[in-house]
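**Q** Curious how this folds, go ahead:
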Amino acid sequence: MRWGSLRALAVVFRERGVVALEELEVPEPGKGQVLVAVKYSLISPGTEVAFLHGLPNTPRRYPQRPGYSAVGEVVMVGEGVERVEVGDLVCAKCPHASLALASEQAVMRVPEGVDPLDAVFFELGAIALQAVRKARVEVGEPVLVLGAGLVGQLAAQLARVAGGVPVLVADLVPFRLKRALEFGADHAIDLSQVALREGLTRALGRADVPVVIEATGSPEAVASALEIAARRGRVVLLGSTRGTTVVNFYSTVHRKGLTVVGAHVSTLPSLDSLPGWWTERDEWGAFFRLLRYGRLKVGHLITDVVEPERAPEAYEWLARERDRHLGVIFKWE
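**A** The predicted structure follows:
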């Protein structure tokens, strides 16, 4: 089938702090490519808000197209595509738009029975999964997750799946901590009310913890993660840090024998999974299995499903109203 010239609506960061919905031309899929009519796309709050406002460790180049987590129906396939076919419901690692052109490698069929609104969390699920996998959580071991944003919420659930006991979550926003306690966390530490060490002591009877997953992206939180990690503990840096962290490596890392692991998803192998280092596609598959068998829940993380025309509002919510908004999804149908 040949459709000729195709037009799509897309979210665009026109310049620093400016969000717009624009019409773009989309080419037909070439060799190894897939065209997806998007149903839903999920905002990745930490990354996209940081890129929008040009925070440290972001490109600061505009215009740019945000987003990397969508679900939709395959409407065209290019030459040589074998994994999916027209009519399939797929997840697609692509920007926010009504039509998405992606490589076959960047899409995966959504298993039967999985709600598309749950499936759209596939990429954030994979990001959290690879971080927890790198933490090497042992059954019965306490785990602390710093930050109760989307990836922190997912990491807390996955730490519990991995056998972490108890799982603690620390954040400044009570609304987010309540969600964490409802699904996965055993203890919540409200950092707007209590210092981190005091909160740990109340929950564990000790002021340190063997596994810390840092999911805030705050430079100060990275320093805190290193300080409260126990001797011979592990600290996994899941959040992308937006600034420079000042650390006394002798006292917080060297003398305690800490293992510190960077867990950016771009470090994953591209072809074959290894113990502790799965490919991104294998992590997607694991995410869907966890959903299907009820080990992972994401529906409670959705606070807003909005039309793309409300994109400027949506990013403002996530930047300014963290006590009300968490999982924001664009509905493109």
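
**Q** Only C-alpha atoms from now on, for both contacts and neighbour counts.
**A** Will do.

**Q** Identify the residue spatially nearest to residue 261, adjacent ones excluded.
**A** residue 236 (4.8 Å; CA to CA, 6 or more residues apart in numbering).

**Q** Shouldn't the one you found be within a strand?
**A** Yes. With DSSP: H, G, I helix; E, B strand; the rest coil as the criterion, residue 236 is located in a strand.

**Q** shouldn't it be in contact with residue 229?
**A** No. Counting by CA atoms under 8 Å, residue 236 sits too far from residue 229 to count as a contact (10.5 Å).

**Q** residues shared between the contacts of the two?
**A** 211, 212 (CA atoms under 8 Å, 6 or more residues apart in numbering).

**Q** Residue 132 touches residue 158, doesn't it?
**A** Yes. Contact status for residue 132 versus residue 158: in contact at 6.8 Å, counting by CA under 8 Å.

**Q** So those two - more neighbours on which side?
**A** residue 132 (28 against 25; other CA atoms under 10 Å).

**Q** For that one, give me its contacts.
**A** Applying CA under 8 Å, 6+ apart to residue 132 gives the contacts 155, 158, 159, 162, 213, 236.

**Q** Tell me where the stretch 1-150 of the chain has helices.
**A** With DSSP state H, counting those that start in this stretch as the criterion, the stretch 1-150 of the chain has helices at 45-52, 116-119, 122-135, 150-161.

**Q** I'd like to know which of the ones you listed lies nearest to residue 252.
**A** Residue 252 sits nearest to helix 122-135 of all the helices of the stretch 1-150 of the chain, at 17.9 Å, using CA to CA.

**Q** Which helix or strand contains residue 210?
**A** Per DSSP states H and E, residue 210 falls inside strand 209-214.

**Q** Let's compare: structure for the following, please.
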Amino acid sequence: MQQLTQKLGSGDMIIQDVPYPQLGKGMVIVKNHYSIISAGTEGSTVVAARKSLIGKAKERPQQVKQVIDTLKKQGPIQTYRAVMKKLDAYSPLGYSCAGEVIEVGEGVTEFEVGDKVACAGAGYANHAEIVAVPINLCVKLDNNTNLKDAAYNTLGAISMQGVRQADLRLGESCVIIGLGLLGQLAALILKASGVTVIGIDVSEAAVKQAVDNKVVDLGLTRNAAGVEEQIQAATNGYGADAVIIAAATASLDPINFAGAIARKKGKVVVLGAVPTGFERDPFWYRKELELKMACSYGPGRYDLNYEEKGIDYPLPYVRWTEKRNMEAFQNLIATGKINIDYLTTHEFEFDNAKEAFDLVVSKAEPFTGIALKYNTEKSANKTKIATSESEQLGKINISFIGAGSYAQGNLLPNIPETNDVARVGVLTNTGTTSKRVAEKFKFQFCATEEADVLDDKTNTVFVATRHDSHGPYVLKSLKANKNVFVEKPICLLESELEEIIEAQSEAKKAVMIGFNRRFSPLTDKLKKAVGNNPMTMLYRINAGAIPGDTWIQDLEIGGGRVLGEVCHFIDYLTHLNGSLPVKVSASALPDANKLNDTLNILIQFENGSSGVVAYYANGSKSMTKEYVEVFSAGISATLNDFKELKIYGKGKPKKDKIFNQNKGQKEMVEAFVNGLLTDGKAPIPFEDIVAVTKASFKVLESVKRGGEQVEI
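**A** Okay, here's the model as predicted:
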């Protein structure tokens, strides 16, 4: 299938063949009939992409700061990879479309194949022939619906949320500043609600369009003589009950102008992208104005449980969610209460999408809504896409399932380039990522289905997906008779671990987990220095806080930070002392969100060694992240952030310092591949992987038991 993409680095925009999207649980696959270009949101993205690197940096100072922080902590190589991953990626465009359902995922009951639907969401409702959309970002339409109008779904919901935040009643007045797509849609919704609407814009053409189509009761340009007086007259001298700012500008004029024209105790709703540093006097303070933000499509936006898992908010308690806003917007169109036909000033065939965006950037002629029309007679194709002319295989033939930031920065660049190793296929959730990774890292194809990377051509699978899919993919790979490298954790459920143990026993294939720190060059020196005697160990991690609403903290998807990251440090202590953990006890610092991500863990090992993992999410970012102390038979050692090692024994301490942090990712990948080439074995014993994973589960059990010691 084809999709419109753009590279952030060069600004190059192309329609290209990408793999068919993955159909996840609670999702539908939709064949697009129309999608709508948002001149504001997408236009600014395209303009930014076409700027120089300096221009991009000026527009994104926060991201520049992140690059500098990464450079300080991880060195130039990792920083370069992270930056280039962003700049070279094929970024999908679009977030509002309508079409026909052609597949439904597991657990979907409200949609059927053949249903007409309208879709929303960046990363989902893209400018592409085929899209995969979660059910709460998709609404069902009547079969006779005009799909071009329905494709305004996202923009309509955004405008609807702005109107709801204004909370106006029949007969009240509202001034809309900015008569682009969002402003005109908001005006239409308000007019249908019996509200007096006054429209303001810097563009005479935008005002004329709104007036000619009876969208506003009064339309004025911002620089019109006596504009404030005319608004006062139109509102019987009171001022506007509410002002909705639907403009996009860096100027403070809209927010200050809103203060001037709103009535006392009125509301100002920010719907567009404008600064809010208003002047306190004379209007905002003396009128006691209320400033409100409209969050995108409405309640549910940015909520992983709502958008990805499809868990709805109960209607009696949250009357208008983002999906219900979409449904209300579609109902207004279907019943003829609003007519948005006039908004589509331009329509392009999807094949000419680049010309449409050239119009958005150049503004060579006036436009409002730009629709892309798709060839619906074209059949959906699920075949894999070749990205290399070579089909040569080696002794080790690698495919990737998942290839996000970590894989692109730490796994893929470190696969040895030798005739003994072939790069076969890449399968990810999004076709754009699959295509770019396959091209950049010289794989033979990007895949559409799991079967493509689990066939006979592949004998080794790298799993680098979200944590909840690790266990299932490891099992599928073993049952397909493949060696497996899986990013930590190996699974999120104890029952999955038991299945993996059984599957590995039957397949006799190598299973490797991404415990990279044991492969750091400084780790080798530390381990040799402390020897094989029983030892005491301390591993302190200044992990930093991660919001509770991120996928990592979600127990079903990410497993939380103990299963998702603390396993790293349990493994490290296991490797250092050379024996398996047998008992753990753990206590967590109480926190309001019950995340259990600030905790002390005491581990007992078979050989009598003991270790403490001090994992803290409540510290300062300015402090180094990781620090290790080891004491054994008169030897002491410290390892600071995998950059500086000190060994204390007789005489002066021995120091070993490296310029760039090295956590062993390169050495880990090479050790895995070389192990397969040499004897078919993984460099980490499978029993270590099992014991560390079990210990991670027992940490959570001990926390629940109030710190009670638990046997592994």
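
**Q** how near is residue 137 of the first structure to residue 213 of the first structure?
**A** Going from residue 137 of the first structure to residue 213 of the first structure by CA to CA, to the nearest Å gives 11 Å.

**Q** which residues do those two both contact?
**A** By CA under 8 Å, 6+ apart, the residues touching both residue 137 of the first structure and residue 213 are residue 143.

**Q** out of these two, which sits in the busier spot?
**A** More crowded of residue 137 of the first structure and residue 213, by other CA under 10 Å: residue 213, with 31 against 21.

**Q** Could you dump the contacts of residue 132 of the first structure into TSV and include distance to residue 106 of the first structure?
**A** Listed next are the contacts of residue 132 of the first structure as TSV, based on distance: CA to CA, whole Å:
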residue	distance to residue 106 of the first structure
155	23
158	23
159	26
162	27
213	27
236	26
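
**Q** Which position in the second structure pairs with residue 46 of the first structure?
**A** The alignment partner of residue 46 of the first structure in the second structure, by TM-score structural alignment, is residue 40.

**Q** measure its match to residue 46 of the second structure for me?
**A** On the measure of CA to CA, residue 40 of the second structure and residue 46 of the second structure end up 10 Å apart.

**Q** May I have the distance across stretch 19-27 of the second structure, first residue to last?
**A** The straight-line separation of the ends of stretch 19-27 of the second structure (CA to CA) is 17 Å.

**Q** still on that earlier bit, would you mind measuring from the residue nearest to residue 261 of the first structure to residue 259 of the first structure?
**A** The value you get for residue 236 of the first structure to residue 259 of the first structure, if CA to CA is used, is 8 Å.

**Q** Looking at those two, which one has more neighbours?
**A** For residue 236 of the first structure versus residue 259, neighbours defined as other CA under 10 Å are more numerous around residue 236 (26 against 17).

**Q** Trace residue 8 of the second structure over to the first structure, please.
**A** Residue 8 of the second structure maps onto residue 15 in the first structure, by TM-score structural alignment.

**Q** Could you list which residues are in contact with residue 99 of the first structure?
**A** Applying CA under 8 Å, 6+ apart to residue 99 of the first structure gives the contacts 7, 8, 9, 26, 35, 36, 37, 38.

**Q** Quick one: map it onto the second structure.
**A** Aligned by TM-score structural alignment, residue 99 of the first structure pairs with residue 130 of the second structure.

**Q** And for that match, nearest residue in space, chain neighbours not counted?
**A** Per CA to CA, 6+ apart, closest to residue 130 of the second structure is residue 31, 4.6 Å.

**Q** Tell me the residue in the first structure aligned with that neighbour.
**A** Under the alignment (TM-score structural alignment), residue 31 of the second structure pairs with residue 37 of the first structure.

**Q** Tell me which residues touch that match, please.
**A** Each residue near residue 37 of the first structure by CA under 8 Å, 6+ apart is listed here: 72, 73, 74, 75, 98, 99, 100.

**Q** which of the residues you listed does the second structure keep?
**A** Here is what carries over to the second structure from the contacts of residue 37 of the first structure, by both residues aligned by TM-score structural alignment, their matches' CA atoms under 8 Å: 72, 73, 74, 75, 98, 99, 100.
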